[in-house]
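Asks: pasting the structure only:
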């Protein structure tokens, strides 16, 4: 059951990231390549000048990718903290003498499912914020 919960979160994140890639990151990548082509086709640039130009063209995409990775890392950290709280709750049940395995498994699965639902629910706002921030990288 925990695998199904994990798969549900992973699918939601994957779908959101793919949308972000299609709508924003690929356009940025295409713009970067067009800009880099201009750098390479400008005969007045020295070798160093062309390299600096290429680096400048690459900067917005690199910043956007770093930002996305950081946001996804924070999302993953939050999800892990939620799952750890479920584990802690389960330990508290055991400490109070509740050792019915089926009940404990059910409690853990319900808690993990709530974590998944909560985090899937915050994905749209997180993605909107990320899209807004990425659109400012020019």
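Replies: Nice, thanks for sending it over. Please read these numbers as outputs of a predicted model, since none were measured by experiment. Numbering: from 1, shown residues only.
Asks: all contacts plus neighbour counts: C-alpha atoms, from now on.
Replies: Will do.
Asks: and the strands in this structure?
Replies: Assigned strands in the chain: none (criterion: DSSP state E).
Asks: buried stuff in stretch 16-25?
Replies: Using 16 or more other CA atoms under 10 Å as the test for burial, stretch 16-25 gives 16-17, 20-21, 24-25.
Asks: oh, that last question was meant for stretch 98-115, not what I typed.
Replies: For stretch 98-115, a neighbour-count test (16+ other CA under 10 Å) marks 104, 107-109, 111-115 as buried.
Asks: closest one of those to residue 39?
Replies: residue 115 (48.2 Å; CA to CA).
Asks: residue 108: what's it in contact with?
Replies: When contacts are counted by CA atoms under 8 Å, 6 or more residues apart in numbering, residue 108 touches 86-87, 90.
Asks: in JSON lines, list the buried residues of stretch 98-115 along with distance to residue 9.
Replies: Below are the buried residues of stretch 98-115 laid out as JSON lines (distance: CA to CA, whole Å):
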{"residue": "104", "distance to residue 9": "22"}
{"residue": "107", "distance to residue 9": "19"}
{"residue": "108", "distance to residue 9": "16"}
{"residue": "109", "distance to residue 9": "14"}
{"residue": "111", "distance to residue 9": "14"}
{"residue": "112", "distance to residue 9": "11"}
{"residue": "113", "distance to residue 9": "10"}
{"residue": "114", "distance to residue 9": "11"}
{"residue": "115", "distance to residue 9": "10"}
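Asks: return the subset of those residues lying in helices.
Replies: The helices, defined by DSSP state H, take in 104, 107-109, 111-115 from these.
Asks: put this next to the previous one:
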């Protein structure tokens, strides 16, 4: 089970790396170039400079928040799936006085196999999620 969780975590990190390369770095470059322009404008006082610099980072922060929100929803779906597995196995288990350690292990393995299917299913959803995020950030079709 731990191996499955590590595989899920690695897949998520790979997506984050992809999103960084395909979207976030461009936004970071734009943010820094904008901030440099704010600093170069010698007519700006300190307050105006601060406002200008803060405005430069808005798009990046919004994109990061959007990505985090999408990943939170993805993780919640995994948790619901795993919880459904646990509930299904719990419903099958006999009363505590009517089962042995062997029976308990059988149900634990069943729950783990079900959870493994959840992980695999949600790993397979990552390419589509990645494309959706990149498309939405690139086209700014959603309000992050």
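Replies: Received the coordinates, thanks. Predicted model, so just to flag it, every value in this text is computed and none were measured.
Asks: that older thread, going by distance to residue 41 of structure 1, which of the buried residues of stretch 16-25 of structure 1 wins?
Replies: Nearest to residue 41 of structure 1, judged by CA to CA, of those is residue 25 at 24.2 Å.
Asks: need the helices for structure 2, in chain order.
Replies: With helices called from DSSP H, structure 2 shows them at 2-19, 25-40, 46-92, 101-139.
Asks: how big's the offset between the third one and structure 1?
Replies: Relative to structure 1, and after both are superposed, helix 46-92 of structure 2 has an average distance of 0.9 Å to its aligned residues, where the measure is mean CA distance after the TM-score superposition for structure 1.
Asks: and that helix, what does it pack against?
Replies: The elements that helix 46-92 of structure 2 packs onto, with contact taken as 3 or more CA pairs under 8 Å, 6 or more residues apart in numbering; DSSP states H and E, are helix 25-40, helix 101-139.
Asks: turn those into JSON lines, including distance to residue 7 of structure 2.
Replies: Below are the helices and strands packed on helix 46-92 of structure 2 laid out as JSON lines (distance: least, CA to CA, whole Å):
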{"stretch": "helix 25-40", "distance to residue 7 of structure 2": "25"}
{"stretch": "helix 101-139", "distance to residue 7 of structure 2": "9"}
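Asks: out of the buried residues of stretch 98-115 of structure 1, who's nearest residue 7 of structure 1?
Replies: Checking the buried residues of stretch 98-115 of structure 1 against residue 7 of structure 1 by CA to CA gives residue 113 as the nearest, at 11.3 Å.
Asks: just tell me what residue 121 of structure 1 corresponds to in structure 2.
Replies: Aligned by TM-score structural alignment, residue 121 of structure 1 pairs with residue 124 of structure 2.
Asks: and for its match, the neighbour number?
Replies: Number of residues near residue 124 of structure 2 (other CA atoms under 10 Å) recorded here: 12.
Asks: over to residue 124 of structure 1?
Replies: Counted with other CA under 10 Å, the neighbours of residue 124 of structure 1 add up to 14.
Asks: any idea how far it lies from residue 37 of structure 1?
Replies: As judged by CA to CA, to the nearest Å, residue 124 of structure 1 and residue 37 of structure 1 stand 35 Å apart.
Asks: what's the answer for residue 3 of structure 1, then?
Replies: Distance of residue 3 of structure 1 to residue 37 of structure 1, given as CA to CA: 46 Å.
Asks: which of the two has more residues huddled nearby?
Replies: Remark: of residue 3 of structure 1 and residue 37, residue 37 carries more neighbours, 15 against 8, as counted by other CA under 10 Å.
Asks: OK, contacts around residue 5 of structure 2?
Replies: Contact analysis of residue 5 of structure 2 by CA under 8 Å, 6+ apart lists residue 119.
Asks: rebuild the buried residues of stretch 16-25 of structure 1 as JSON lines, extending it with distance to residue 71 of structure 1.
Replies: Converted to JSON lines, the buried residues of stretch 16-25 of structure 1 look like this (distance: CA to CA, whole Å):
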{"residue": "16", "distance to residue 71 of structure 1": "13"}
{"residue": "17", "distance to residue 71 of structure 1": "11"}
{"residue": "20", "distance to residue 71 of structure 1": "13"}
{"residue": "21", "distance to residue 71 of structure 1": "14"}
{"residue": "24", "distance to residue 71 of structure 1": "16"}
{"residue": "25", "distance to residue 71 of structure 1": "15"}
